[in-house]
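S.K.: sharing a sequence plus its predicted fold:
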Amino acid sequence: MTTPTADSYFVCATPRTGSSLLLGLLESTGVAGRPQAYFREPDEPLWAERWGLPSAAGYGEFVRAALAAGRTENGVFGAKLMWGTLDLVVDRLGTVHPASAGHDVDLLERAFGRTRFVYLRRDDVLAQAVSWLRAEQTGIWEAGGDAEPGGQAPGYDAAGIGELIERIGEHNAAWERWFASCGVRPHQVRYEDLDADQAGVTRGILAFLGLDLPEGRAITPGHRRQADELNAAWIERYRREPARS
């Protein structure tokens, strides 16, 4: 049995890169924590209520409750961070650990122990933008999870796709700048590789974290692929339309 090289890890991503699929695969191993988007600001009140935290609870208490919920029996914790959420987390941790304020990795390690990072991105940014736009329109972000539809019927929107392509590029560049500025070398995962070999990619992350898949344990997905003929039609239409100013 190998010794874990991390107490905690974060899956760092942008929307529609297969992050929910990857979280489910990692949880299915039984040794890589119970990773969720615990620190997404709109969801914090729901987590706090689920964990029975009082309304006056501070951020340190919230983090300790997340650790308790997101650890497996071996003590490993996992969570997901989208770009933008990271700034929120380190800013709030700076109030809990003021001596480390302004030093992002130090703050994270004060709160989460030895921390490692998995960087998930998608080569086909057009397909990612189409998937993101459709999810925003319909309110359906996951297939096979607990998601419920809450939006409108999907409709093609070239301007919206273009704006999301730009945003994805900006967020990917921001992640890469942050890794470089902090001296972080993340384990990189391509969505396309995850889509082709879910078990292999998951095993690669376990190896990065110094974890062994328990004997007899199967790596199983909790979500289904959502892209369909409509996504393909939007992608083809965007490619063949005249260049946009």
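M.R.: Noted; the coordinates are in hand.
S.K.: from here on, just use CA atoms for contacts and neighbour counts.
M.R.: Noted.
S.K.: now do the contacts for Asp28.
M.R.: Wrong residue type there; residue 28 is Ser, not Asp. 218-221 (Cα atoms under 8 Å, 6 or more residues apart in numbering).
S.K.: tell me which element Ala69 is part of?
M.R.: helix 59-70 (DSSP states H and E).
S.K.: one more: Gln226?
M.R.: Here Gln226 is assigned to no helix or strand, by DSSP H and E.
S.K.: give me the neighbour count for it.
M.R.: 13 (other Cα atoms under 10 Å).
S.K.: what angle separates the helix or strand containing Ser20 from helix 59-70?
M.R.: Assigned by DSSP H and E, Ser20 belongs to helix 19-28. Here helix 19-28 points in a direction 60 degrees away from that of helix 59-70 (axes from the mean of the first three to the mean of the last three Cα atoms, to 10 degrees).
S.K.: ok, second structure coming up, stack it against the first:
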Amino acid sequence: MVMLYRLSRKTLARPDPSVDWVSPMATIVVLGAPRSGTSLLCALMEKTRQLGAPDEFFKHNLQKYPEIADPNDILLRLKFVAARATGGVCSFKLFPSQLRYAVDRVDLWRFFPNPIFVRVSRDDLLGQAISLVRAKQTNEWSSRRSGQGREATYSFTQIEDEMKFILATNNEWDIYFARSQVTPMRVRYEEIVENRERVLSAIADRANVTLKFIPSLEESGLERQRDDLSDEWRWRYVADAKVARPQSWIPRKLPRLANLASILR
């Protein structure tokens, strides 16, 4: 397994903040594994108009924002992220590969000091994996984004692979925070759906913000993508798992993890 956090062997010159750089009053970093609920939380945060406008700004291939798509101009991305702050609160979303992209090029936390990490997870691992398989097959990553008519096809192997990937991603975050000695705020997808007011207020409290408005789930602009096909795949997977090779999901060896402590510093 190729670890997402493997540190670059190159020694890259990482620029310092310029004299005119103004760090935000608060920085909120939403992170997790794919299909964990990070998109829903980010959409709700943006709709409050007080918790920034979080998105994935540190993808290597950034097609959504062509004005900052050059992967070699990290400073342009940093300025873009800071400019989207609301009331001094800046926010963005990270997956492990995106954190590695950023820290290979800049000391991210010097530009955005004392970040508030909000780690999103999902209780239903199988449902998360099914959602990820469907998104990859159809290229429909949210209800806002059309899948261009591609059809999803059930695959026991792909669901197994995505469960392993999700677990590996969660493991990387575990190692990162353990070595950094940072305790993130933990949020479950199910909590966001059931009690978004409590979740958003807790995040706002950490940023020293009093929310004036709590958006509804409908106002997030996102629709739940789970449907009858998702349920069908679940029961097919459970049935297939009963006849699969026993313990086939157990990895033969644990992946080697690079030292992650320097990423935060």
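M.R.: Done, it's in. Bear in mind the structure is a predicted one, so any value in this text is a computation, not a measurement.
S.K.: quick one: contacts of the helix holding Ala69 of structure 1?
M.R.: In contact with helix 59-70 of structure 1 (Cα under 8 Å, 6+ apart) are residues 33-36, 38, 48, 51, 53, 77-79, 92-93, 96, 111-112.
S.K.: swap in stretch 115-126 of structure 2?
M.R.: Stretch 115-126 of structure 2 has contacts (Cα under 8 Å, 6+ apart) with 26-33, 36-38, 109, 128, 159, 163, 183-190, 203, 206-207, 234.
S.K.: let me know the secondary structure of the most centrally placed residue in structure 1.
M.R.: Closest residue to the average C-alpha location of structure 1: Lys80 at 3.6 Å, with Cα atoms, centre = their mean. What DSSP: H, G, I helix; E, B strand; the rest coil gives for Lys80 of structure 1 is strand.
S.K.: what does it align to in structure 2?
M.R.: Lys80 of structure 1 maps onto Lys93 in structure 2, with residues paired by TM-score structural alignment.
S.K.: quick one: residues contacting its match.
M.R.: With contacts defined as Cα under 8 Å, 6+ apart, the neighbours of Lys93 of structure 2 are 29-31, 38, 42, 54-57.
S.K.: check Gly32 of structure 2 too.
M.R.: Contact analysis of Gly32 of structure 2 by Cα under 8 Å, 6+ apart lists 38, 94-95, 119-121, 169-170, 173.
S.K.: if we go to 10 Å?
M.R.: By Cα atoms under 10 Å, 6 or more residues apart in numbering, Gly32 of structure 2 lies in contact with 38, 93-96, 118-122, 166, 169-170, 172-173, 186-187.
S.K.: helices or strands next to the helix ranked longest in structure 2 in the packing?
M.R.: Using DSSP state H to define each element, structure 2 has its longest helix at helix 156-180. Using 3 or more Cα pairs under 10 Å, 6 or more residues apart in numbering; DSSP states H and E, the elements in contact with helix 156-180 of structure 2 are strand 26-32, helix 96-103, strand 116-121, helix 125-138, helix 228-243, helix 261-264.
S.K.: tell me which of these sits most buried.
M.R.: strand 26-32 (a mean of 24; mean count of other Cα atoms under 10 Å).
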